[in-house]
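[1] kindly return the folded structure for what I paste below:
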Amino acid sequence: MSRRKHLRHDDHDNHERWLVSYADFITLLFAFFVVMYAISSVNEGKYRVLSDSLVTAFKQPPTSTKVIQLGNQTVMGAPPKAVALPAPPVPNQATAEQARKMQEMASKVKSSLDTLIDQGKVKVTQSKRGIAVEISDSILFDTGRAELQAPSIDALTKLALLVKDTDNLIQIEGHTDNAPINSPQFPSNWELSGARAASVVRVFAAAGVAPQRMVAIGYGEYRPMDSNDSPESRARNRRVTLNILADNKDEVAVLPVDDSAKPAGQ
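    Below is the predicted model:
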């Protein structure tokens, strides 16, 4: 009886034997990683790059928490940097001297033509480009002709003597109204305006102004000062303009077209 009990006890199954196999597997796996670690090597260059990047990132100052509004979104960002405005240009001595000379010349021109200015026949203006003297054709030419009237030659000669001893270039422009002309001498207003400008150039040359300083330009009817819808406005468009250029020593500059100055409908 006791023997049967003993035999039954020895035949009892052991359900925890899998732990032995599992422990052996973990031991082998640990040994494998130890061997792999032992034979591996660290890339020192990449390690240093990573290390330097981290150090640089942590050394940078923190960005501002100032709120920047972009449309309907609000973002955080650094404050805008101040932009230094350029200093205003300082005119040099030569420029200041040139401006002083042009101012004196403009005063002399106005004084010599004061009577015609008071009558509204002459207009003198000054700008950075120089001095512009606009003369109505009614005191210079007869209708449809390019020969100067005798009284106007004296006024032009007086003006030429004021600029004779300077080195400023002189641009003389002829302008007409839009009334067509078709004669053997002047087939169009181009020829008439150019001939009138050339007549003034000849007076200046006769007074002693160097011819190489002057140019005659005919604009015809294409640069009006006023509309051509009345006799008065057409009379204002018939003119000769003398431009005493301020600082064009190398070439005679032609004034570009200013569309804003044209009358409506031109």
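
[2] contacts and neighbour counts: CA atoms only from here.
    OK.

[3] burial count for the residue lying closest to residue 141 once chain neighbours are set aside?
    Sequence neighbours aside, residue 148 is the residue nearest to residue 141 in space, at 5.2 Å (criterion: CA to CA, 6 or more residues apart in numbering). Around residue 148 there are 18 other residues, counting by other CA atoms under 10 Å.

[4] then residue 96?
    Residues contacting residue 96 under the criterion other CA under 10 Å number 11.

[5] and residue 220, what does it touch?
    Remark: with contacts taken as CA atoms under 8 Å, 6 or more residues apart in numbering, residue 220 is in contact with 174, 175, 176, 177, 189, 190, 191, 192, 193, 194.

[6] and this one, please, so the two structures can be compared:
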Amino acid sequence: MGIPKKQESEDNPDDWLGTFADMVTLLMSFFVLMMSVSKVDMVLFEEVKAGMAKNIGKRESESPISEIKKDIVTVVESLEMKDTTSIGLKDDGVVIDFASASLFEPGSATVAGKAIPDLEAFAKAVGAKKFESFLIEVQGHTDLQPINAPPFYSNWELSAMRAAAVVRFFSQPQFNMAENRFKVAAFAHTIPKMPNFDYYGNPDPVAMEINRRISLRLTPMREQDRNARQMSQPAPADAAAPAAEAPAK
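    This next block holds a predicted model:
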């Protein structure tokens, strides 16, 4: 009786190579597709970003805040005190810092004669009709050195009276700025722009001079501000109070 031959398997031992090749092909196709989509998205992203930047820049250039800053920069560049005046753009408005030494004599809250021409030019610019919807907060700031020379018993009085003096100047009739646009704020030495003392604890005269300033903060009037200020307007001259009724006979 012969020995039966072992039946050979019909499976090809190299079949797995075909499956592997298919998987590699699918993976390559997947990554090629992902890269293609990514490139399209990047192009689209760059286009969107460029469009947004253009639109944002256009809106900013047309905003009232940007417009008033442009006018103020033009005026400040023509002032004698331009080297001691700085302008900053905030989210809600424009801030202009005048060095106190440019506006006042030491220990005084009276506007110095040398400052009048510059303040007049500035007031005419801010008093333009197109900016009449802006509120003007005038802030007084001092350095940390104490003062006790009546009527300034502290830096609070000095900063308050200097800010009030600037408001009084701007509210003159020739500048056409309604008094209800103004606000006076006194901060004394509490909000310095620079440390009043150096690393060794010695007074820094340059920093102190920078901290002594009058800040003007110009912000667009909100609806509630507009309503409140309308109520504060004086009554027309011809709106006389109603006459009292005569007593009954």
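
[7] would you pull the TM-score for this pair?
    The TM-score (TM-score structural alignment, normalised by the length of the second structure) is 0.59; 163 aligned residues with a CA RMSD of 2.9 Å.

[8] if we can go back for a sec, narrow the contacts of residue 220 of the first structure to those in helices?
    189, 190, 191, 192, 193, 194 (DSSP state H).

[9] aligned partner of the third one in the second structure?
    In the superposition onto the second structure, residue 191 of the first structure corresponds to residue 157 when matched by TM-score structural alignment.

[10] all the strands of the second structure, residue numbers only.
    Here the second structure has its strands, by DSSP state E, at 85-90, 93-99, 134-141, 182-188, 213-220.

[11] how close does the match of residue 191 of the first structure sit to residue 141 of the second structure?
    Residue 157 of the second structure sits 11 Å away from residue 141 of the second structure, going by CA to CA, to the nearest Å.

[12] same deal with residue 95 of the second structure?
    On the measure of CA to CA, residue 95 of the second structure and residue 141 of the second structure end up 14 Å apart.

[13] higher neighbour count, those two?
    residue 141 (29 against 20).

[14] any idea how far the more buried one lies from residue 122 of the second structure?
    Using CA to CA, we find residue 141 of the second structure at a distance of 20 Å from residue 122 of the second structure.

[15] find the residue closest to the equivalent of residue 147 of the second structure over in the first structure in space, skipping its chain neighbours.
    Counting by TM-score structural alignment, residue 147 of the second structure corresponds to residue 181 in the first structure. Closest residue to residue 181 of the first structure apart from its sequence neighbours, by CA to CA, 6+ apart: residue 188 at 5.3 Å.

[16] list the contacts of residue 197 of the first structure.
    Residue 197 of the first structure makes contacts with 172, 173, 174, 216, 217, 218, 240, as judged by CA under 8 Å, 6+ apart.

[17] returning to that earlier point: thought residue 187 was touching the match of residue 147 of the second structure, still the case?
    Yes: counting by CA atoms under 8 Å, residue 181 of the first structure touches residue 187, with 6.4 Å between them.

[18] out of these two, which sits in the busier spot?
    More crowded of residue 181 of the first structure and residue 187, by other CA under 10 Å: residue 181, with 15 against 12.

[19] what sits against that one?
    Here residue 181 of the first structure is in contact with 144, 187, 188, 189 (criterion: CA under 8 Å, 6+ apart).

[20] kindly report the same for residue 162 of the first structure.
    When contacts are counted by CA under 8 Å, 6+ apart, residue 162 of the first structure is found next to 105, 108, 109.

[21] just give me the match in the second structure for the first one.
    Residue correspondence, TM-score structural alignment: residue 105 of the first structure in this structure matches residue 68 in the second structure.

[22] and that match, how far from residue 39 of the second structure?
    The spacing between residue 68 of the second structure and residue 39 of the second structure, counted by CA to CA, is 43 Å.

[23] and the ones in helices among the contacts of residue 220 of the first structure, which is closest to residue 230 of the first structure?
    The closest of these to residue 230 of the first structure turns out to be residue 189 (CA to CA; 18.4 Å).

[24] any idea how far residue 163 of the second structure is from residue 185 of the second structure?
    7 Å.

[25] wait, doesn't the residue nearest to residue 141 of the first structure sit right on residue 154?
    No: counting by CA under 8 Å, residue 148 of the first structure does not reach residue 154; the two are 10.4 Å apart.

[26] at which residues are the helices of the stretch 151-266 of the first structure located?
    Here the stretch 151-266 of the first structure has its helices, by DSSP state H, counting those that start in this stretch, at 189-206, 231-237.

[27] turn those helices into CSV, columns for distance to residue 94 of the first structure.
    As requested, the helices of the stretch 151-266 of the first structure are exported to CSV (distance: least, CA to CA, whole Å):
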stretch, distance to residue 94 of the first structure
helix 189-206, 28
helix 231-237, 37
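
[28] nearest to residue 31 of the first structure, of the ones you listed?
    Among the helices of the stretch 151-266 of the first structure, helix 189-206 sits nearest to residue 31 of the first structure (CA to CA), with 106.9 Å.

[29] show me which residues of that closest one are buried.
    Buried residues in helix 189-206 of the first structure, counted by 16 or more other CA atoms under 10 Å: 189-201, 203-205.

[30] kindly report the same for stretch 220-230 of the second structure.
    For stretch 220-230 of the second structure, the neighbour count (16+ other CA under 10 Å) marks 220, 221, 226 as buried.

[31] which one of those is nearest to residue 50 of the second structure?
    Distances from residue 50 of the second structure to those, taken by CA to CA, are shortest for residue 220, at 29.0 Å.

[32] map that closest one onto the first structure.
    So residue 220 of the second structure corresponds to residue 246, using TM-score structural alignment.

[33] and its match, what is it in contact with?
    98, 102, 128, 129, 130, 131, 168, 169.

[34] still touching in the second structure? Go through those.
    Compared against the second structure with both residues aligned by TM-score structural alignment, their matches' CA atoms under 8 Å, the contacts of residue 246 of the first structure retain 102, 129, 130, 168, 169.

[35] which residues touch residue 192 of the second structure?
    Residue 192 of the second structure touches 141, 142, 143, 211, counting by CA under 8 Å, 6+ apart.

[36] tabulate these in TSV, adding columns for distance to residue 35 of the second structure.
    TSV is the format used below for those (distance: CA to CA, whole Å):
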residue	distance to residue 35 of the second structure
141	59
142	61
143	61
211	57
